[in-house]
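Chemist: Curious how this folds, go ahead:
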Amino acid sequence: MRLPRSLVPITLLLGLELALCRGQAASQYCGPQGQAEKLHFTRLGKGRWLDPQTQPPGSLDPLYRMVRGFLDMVQLNPFPEGLIRVALNEPSSVRTSDVVRYEAGYVVCAVIAVLFLLIVPTVGLCFCCCRFRRRCGGRIKVEHKSMACERGSLMSFLLLITLLLLTGVVCAFITNQRTHDEVGPGVRAVPGVLNSLQGLVSDIPQELQAVADQFSIPQNQVLEELDGVGVNLGSTIHTQLRGTVYPMLASLQRLGQDLQVSLDHLQLLNSSTVYLQDQQEPLSSSLQDHRHKLLSLLQDAQCQGCASALSHSQLLELGANFSQVPSVKSVLQKLKGVPEANFSNMVQKDNSTFNTLPVLTALETADIVQELKEKVAQIPEEVKTLSKGFPGSEAADRWRRALVEAENSSRPYLHMIQRYERYRWIAGYVLSSVILLVVICNLLGLSLGLWGISAREDSSHIEAKGEAGAQFLMAGVGLSFLFSGPFILLIFATFLLGGNIQTLVCRSWESQELYQFADTPGNLPPSMNLSHLLGLKKDVSIPSAYQQCKEGAPLWKVLQLNDSYDPEKHLNINKYTTWLQEQMDNFNIDMKDLDLLNEAAKRDLETFRSSGIQKIDYSGFLTQVQKPMVKMDVLKLVKELEKLGQAQTDSALGQQLKQEAQALQTLYQEKILPQQTHVVTLNQSARALSSSASNVQLLVSETLVTSNSLKTELPIRAHWILRNESECFLNREMAYFIQYRDWAREMVTEHIATCQPLSEALDNGRVILCDLIINPWNAFWFCLAWCTFLLIPSIIFAIKTTKHFRPIRKRLSFWEGLDFCPDYPRLPTARG
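Modeler: The predicted model follows:
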């Protein structure tokens, strides 16, 4: 690409940047625009992935930990590997003694439950018979001094137990509902999990083909950017140079203006000096004539008050002497014909030419870009074979058959679990409601009983409130005895199931003992050989397979596939990218004929530099312009003479003074004022040149020095920018293909051909069963057992408290001088 000879005059700043450029040429720098955009690929492998299940922290976590601690104390034995092996392979050979020995903790709990089931209803039956004969739960016959303390203590204990019962029943309601809410979704999730795992191997070829098809995303992105690469490269060169070019063009524009201003000031300086020198002698002569006349008039004896004007008139003479200023004609002679060049037009032309750089670069690179687009439009052979090389038909069939069989065999059990869970949920709500009713009866009984006691001071009081409180307490006692049997039966049934699942399944599942048990030969029946059903490699154990899958291992490292599979071989696009790099190296730009300044501009600068304008003695001009044109202020003297003329008694003398004042006024207007105007011009020009001549001379000299070196350095820098930007462009385009390669590798190894969904399914199953279902299940029976065993002290304290709420048959007449319990109010004495 050949550019016009006059492109950009660049001065000091560009010279500095070129020096830095030489040091940067060895290293590549790509700005923010050189960074590749993030490509968005369609995520694959979603069908087999399950949302990870977790138990969110909640307010019931301390209760869950308490229940697990209790179960750890109940079941201290380790995982019964031998007992489970016998139960799975030869169920008839299982010895009851072995089961009892392992379940010793649960047997003890069963004995406690049986004793509770026998003793509490029996005691309740006896109490009913006793109560029927009015021998139990009666009334206090005689008041005694410690009765208030006894009654207060009984009521406090009963209230405390009632509050504990209320806490337990609230927790029972919550855990019962939470168990029911989790069992349904957990059971329904099992078929979906098994169904999603069926395509773990069989769907891989189709998804690998989908990965290969998405190679078009980086392809299209590169093709789109290739359409504008020429313009973009030229724009980048333009952008990186314009930070230097535009300021320097503006500087050159100002340099041309400074040259013209300096010439104008020099010409004004010369013309003003010549004018002032020519007018100085006539003015001096006129001032001398006027001074002689005024002195003769003001020295007249008849002149009244003329002393001040006389002294002023003696100063009526020239102050500045412009014949002493230096001549500038020799400098003007040297600058004759300057400026020859039109700097403004030159800068505009250079600016226009520089702005066409992107278009010229695009024209220069059009052929190479077309070849690149043709090559990029082709898909590499390695990517085309990405899906064809994956082996796995036999493993996929075996895997699918095992999962289908597991799904079909699990459906009846899942339906049964849902049905029995509904029964358990209803029973739990009913029995929890009974306990809540007992709590309500206790609270009502205590409230009414306390009300009745406080009302005994009134002589007209009827003991109905106390009797009602006693009846409520007895109703709670009756409900406790009546439902104690169903309570303990539901508690033990749920405890036996939930506790064994926690200690036998969940604990060993979390510690991975289950995986080790399933992997040990002989533990499982031949029909349940998981290693064969899952198609694991011979050297991969079930715990190892689980751990590898959890870490994201690909299928070919865990399963027995027909052949090895290496995705790196199919994602190797080095040949593809190497050819693109070779073509990008052909980008070039020709700027050898680039010139900086035209000859006329150079001659102007050379002439100005050698003119000696900075050597003129401007201080000589400034010295004279600082002096007044006339030592006396002529206008002030005119006004003074006019006042004197009016003040004189001698009219002839006054008239002469007025005439002289008028003559001075005319002299000022015609000669002094024009010369003062030229003095102002002379002052401005001299000051402007004295302050700018040296700077302009320095800038002109530096511009001439750097212009020759820039003619060589500017093409070098433009070439370096082109090479750098070409590499940045290539790296950006390669980054798109690298993004695809990395994404494809991730999709193949971590989302498509990975066994991680299997480990996720196992982990989800453990979380659903152990954390979301068994935790609230066990917490429910724990809370219900808590309430059930608290019913015993509730019954005892309710019966004893009832006596204090019923009417006292015989009261003492007066208890004077006897001390009662200080913590409770005195009972009123009987009246009448």
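
Chemist: only C-alpha atoms for contact and neighbour calcs from this point on.
Modeler: Will do.

Chemist: Share the number of residues neighbouring Pro185, please.
Modeler: Neighbourhood size, Pro185 [other C-alpha atoms under 10 Å]: 12.

Chemist: does Ser196 really touch Lys46, like I thought?
Modeler: No. In this structure Ser196 lies outside contact range of Lys46 using C-alpha atoms under 8 Å: 9.7 Å.

Chemist: Compare the two (neighbour count), which wins?
Modeler: Ser196 (18 against 10).

Chemist: From Tyr668, how far off is that one?
Modeler: Using C-alpha to C-alpha, to the nearest Å, Ser196 is found at 112 Å from Tyr668.

Chemist: please give me the structure for this one as well, since I'd like to look at both together:
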Amino acid sequence: MAYQNMSSPVYKPGPAPESGGVKVFNDMVHSFLDLVQPNAFPTDLLTKLIKDNFQVQEETNKILIYEVGFLVALAIGILFIVLMPLVGLFFSCCRCCGNCGGRRHQKQTKKTDCKRRFIYLFLFAITLVILAGDVCAFFTNNKISTAVNNSLDVFNDTLDNMKTYINSVPKEIDFIISASTIPIQKGNDSILRIGPILGGMILAQIGTVANTTLDSLFNMVNVLNSTAKYMSDVKNSFNSLQDKQQNISKDLRIVQQEINSTLTKCAGACSGGPTVDGLTLEANFSTIPDFSDKMKLIQDMLGSGIDSDIQKAYKTLNDIPETVTNQTRSTVSGVQDQLVNIKNKINETRSRIPVVDSLENVNKEIDGVSGKVHQYKPDVARYDHYRWIVGICLCCVILLVVLCNVFGLLLGPCGHNSKADPTERSCPSNSGGHFFMAGAAFSFIFSWLLMLVVLVLFLAGGNSYTLICKPWGNQQLFKFLDTPNLINGFNLSQMLNIKDSNLSISSLYSNCEKNESLWTTLDLNKMFNLDEYLNISKYTDEVAGTVENTQISLKGITFINANQRDLVNNVSKSGIDALNFGDITQQMTKNTTKTDLGSFANQLEALANQPAAANFSTELKNEADTLRNIQSSIDGSLLPEIKNINRSIYNLQVISSQLPASLNKTLKSIDEAQTFVDTQTSDIVKNESKVFLNTLLGYFQAYIDWAKTMLTKEVARCGPVAKTVDAAHILACGYIVDSLNAFWFSLGWCTIFLIPSIILSVKLAKYYRRMKTSEVFEDSDLNHVEMVSTSHQFLIPRVTTKS
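Modeler: The predicted structure follows:
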């Protein structure tokens, strides 16, 4: 009995985790955060904080110890925020006072060009690093917006998948319940066809013996018919042979007298002629064994109505299915009523599984969450747009520094002549130096702001990763949420209306990740006794009682009556196997006549042709022709008849020699079959009725076993629930938190490298800017002579006092 497979619901595709270069970059950020926060997940600390309503006074030390990595980074960041503006201010004042390169004086040495190139290459490399970080910042800034916008849609798709899953559970249960129509229909078909089925089973058991015996009895009758026929053939052939033998013998006597008379008249003229003593029959077919009494016994047996009795027995046997049908009409009606009760009992199981109602509550909660998401979606998009603008501005600040460095790197070497006096450097070279100084100035101005943003995002995103995303990914967060009484009023078992179950989030996720059924995942065996819900034994017992109380009585099968049995015994004991046809068989080996009639006729013709017997020539020739005619009669009628009787005797002897043994064997088989039918029929009816009943009840037991298997292992496989949790993890952590962390990491990367950029820019600027004074020399051995420029166009204005 085969059942259809349940159709799986179609789900929308879930979010895909990051891959490629983005994943590599995120892994780099994760490695940095793991270095900052190497401590294990603070299960005990968080548990105490949550239970104390986040009263942190008592746990301040533990919190600080746990967050020591973030605190160190925070201290460094704050130090950066404080020092960078101060250093920039002091640096500016220092330059205004003519120090820190503000005097714009440059010494010319042999190593000047080497130093310039070295600093140029380092600044170029630093600028590329800052540019790479800024590109990552631009990308991750846009990725945050993309993640936020896409996450809302993907989140709704995920909720739709959950609703699809929840809505599929009642359908799958209904599918299993509705499948009960299969065993009901099979049972109804079986009970309606109880005659052909049960009757056929009974017929097969009885027929194994009865049909074999009837076939043997039928063959026995055929053998007796053949025996009677062969006896009749022997008798008829013998009578015909005797008649022909008498006729030929009479003809031979007549012709013998005629030839003898002719030869006597011929006297001396026919001397030396043949003698007529041999013109007689040598074989004598005058006697045959008498088997008329045996033949009469066989005919009496065949005439006893045995043929009609055999056909009647066949009909009684073949009518068993119809007999069963006629005698079980009330049983069929009763079982059909009980099948209706079984169907109603199985249908009641649907309403007794309350998990469906619990899932409906979850469905309502999902609808509420989905509605809130739609409600806040415009606000989220608007605020994210503001955030995107701020991120773009911050990235542009860094880009401004990069551009200043790039323009300085491009313009500085343009028009620069290492042999030219520093006070007379070209305008492009001087402009490049100014761009370097502008980049340094912008770095001092905005670096503290960048670091401030990095610190805020670092603390938010870093802690989100270490306290939420990382333990979520390794399922440690689920174990933490399973802490008893962690959240007041939160009980997963009560939410799902499951009593007497210690259901945990971690076990729920673990089982769903393996795509286990909801029955196994929620451990519903402790709450629901499925055997009790699907217990239809009361109704199957009624079916069994109805079938077992059915009385089936079959007509007796009689293979042979007493008279026919006696007749068969008489035939068997009649000595039919001892018939002796030796005399007649011996006569068949002799010649038909003592003298060959053809040779004798030739002798007569030869005698007639002699001149001495010319007066008797006509008589002799006529007599010779008569002999030839007699020989032709012997060859044409007597000899074929001899062959016929010989063949009939042979057939009769062959069949009659085995007839007693065959009859005795058949009678023994009939006795055994009659005993079997008389003693075993009722047991066969009971046994086959039990087999039929077991088959009938087996339909329902097979359905119950299948239904239990489906309900406990196949229905509501909760893989979609685990995929929903994974999708939420990907959305919250993989898309938003990781993108946020990648953004501040990129900004922090750029901000940190602004320090070497400032140093190298300031150092490189003096090699390209036009100096006020310089030291030149004509030979390496000459002392330096300071040349003072009279130009005042590049002097920084200073505050002076009147004299």
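
Chemist: contacting residues around the alignment partner in the first structure of Asn694 of the second structure?
Modeler: Counting by TM-score structural alignment, Asn694 of the second structure corresponds to Asn731 in the first structure. If you count contacts by C-alpha atoms under 8 Å, 6 or more residues apart in numbering, Asn731 of the first structure has none.

Chemist: repeat for Ala727 of the second structure
Modeler: Taking C-alpha under 8 Å, 6+ apart, one finds 14-15, 155, 158 in contact with Ala727 of the second structure.

Chemist: ok, now how distant is it from Leu518 of the second structure?
Modeler: According to C-alpha to C-alpha, Ala727 of the second structure stands 20 Å off from Leu518 of the second structure.

Chemist: Which neighbouring elements make contact with the helix or strand harbouring Leu414 of the first structure?
Modeler: Assigned by DSSP states H and E, Leu414 of the first structure falls within helix 393-454. The contact analysis (3 or more C-alpha pairs under 8 Å, 6 or more residues apart in numbering; DSSP states H and E) places helix 393-454 of the first structure against helix 147-202, helix 464-500, helix 530-534, helix 775-805.

Chemist: so of those helices, which one's packed in deepest?
Modeler: Mean neighbour count, computed with mean count of other C-alpha atoms under 10 Å, is highest for helix 775-805 among these, reaching a mean of 24.

Chemist: between that one and helix 147-202, what angle do the directions make?
Modeler: Helix 775-805 of the first structure and helix 147-202 meet at an angle of 170 degrees, taking axes from the mean of the first three to the mean of the last three C-alpha atoms, to 10 degrees as the criterion.

Chemist: who wins for proximity to Val705 of the first structure among the helices and strands packed on helix 393-454 of the first structure?
Modeler: Set against Val705 of the first structure and scored by C-alpha to C-alpha, those come closest in helix 147-202, at 75.4 Å.

Chemist: just checking, next helix/strand downstream of that closest one?
Modeler: helix 204-213.

Chemist: ok, average deviation of the helix or strand following that next one from the second structure?
Modeler: Scanning forward in sequence from helix 204-213 of the first structure by DSSP H and E, the next helix or strand is helix 216-226. After superposition onto the second structure, helix 216-226 of the first structure sits on average 3.8 Å from its aligned residues (mean C-alpha distance after the TM-score superposition for the first structure).

Chemist: quick one: buried residues of helix 216-226 of the first structure?
Modeler: By neighbour count on 16 or more other C-alpha atoms under 10 Å, the buried set for helix 216-226 of the first structure is 216, 218-219, 222-223, 226.

Chemist: Let's have those residues in CSV, adding distance to Asn77 of the first structure.
Modeler: As requested, the buried residues of helix 216-226 of the first structure are exported to CSV (distance: C-alpha to C-alpha, whole Å):
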residue, distance to Asn77 of the first structure
Ser216, 61
Pro218, 60
Gln219, 63
Val222, 66
Leu223, 69
Leu226, 72
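
Chemist: in the second structure, which helix has the most residues?
Modeler: helix 639-709 (DSSP state H).

Chemist: and it with helix 181-192, angle?
Modeler: Going by the same axes, to 10 degrees, helix 639-709 of the second structure is angled at 140 degrees with respect to helix 181-192.

Chemist: what's the following helix or strand after helix 639-709 of the second structure?
Modeler: Using DSSP H and E, the helix or strand that follows helix 639-709 of the second structure towards the C-terminus is helix 719-729.

Chemist: Is it possible to get TSV of the helices and strands packed on helix 393-454 of the first structure that adds distance to Glu405 of the first structure?
Modeler: Output for these, formatted as TSV (distance: least, C-alpha to C-alpha, whole Å):
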stretch	distance to Glu405 of the first structure
helix 147-202	10
helix 464-500	26
helix 530-534	11
helix 775-805	29
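
Chemist: just the helices in the stretch 1-150 of the first structure please.
Modeler: Here the stretch 1-150 of the first structure has its helices, by DSSP state H, counting those that start in this stretch, at 12-24, 61-74, 81-89, 96-102, 104-132, 147-202.

Chemist: looking at these, which is closest to Lys615 of the first structure?
Modeler: Lys615 of the first structure lies closest to helix 12-24 among these, at 24.4 Å (C-alpha to C-alpha).

Chemist: how about that closest one: buried residues?
Modeler: 12, 14-15, 18, 21.

Chemist: what's the answer for stretch 63-80 of the first structure, then?
Modeler: Result for stretch 63-80 of the first structure [16+ other C-alpha under 10 Å]: buried residues 63-64, 67-68, 71-72, 74-75, 79.

Chemist: What is the nearest of those to Ala113 of the first structure?
Modeler: Val74 (14.2 Å).

Chemist: mind listing what the closest residue to that closest one other than its chain neighbours touches?
Modeler: Using C-alpha to C-alpha, 6 or more residues apart in numbering and skipping the chain neighbours, the partner closest in space to Val74 of the first structure is Gly105 (4.6 Å). Gly105 of the first structure is in contact with 73-76, counting by C-alpha under 8 Å, 6+ apart.
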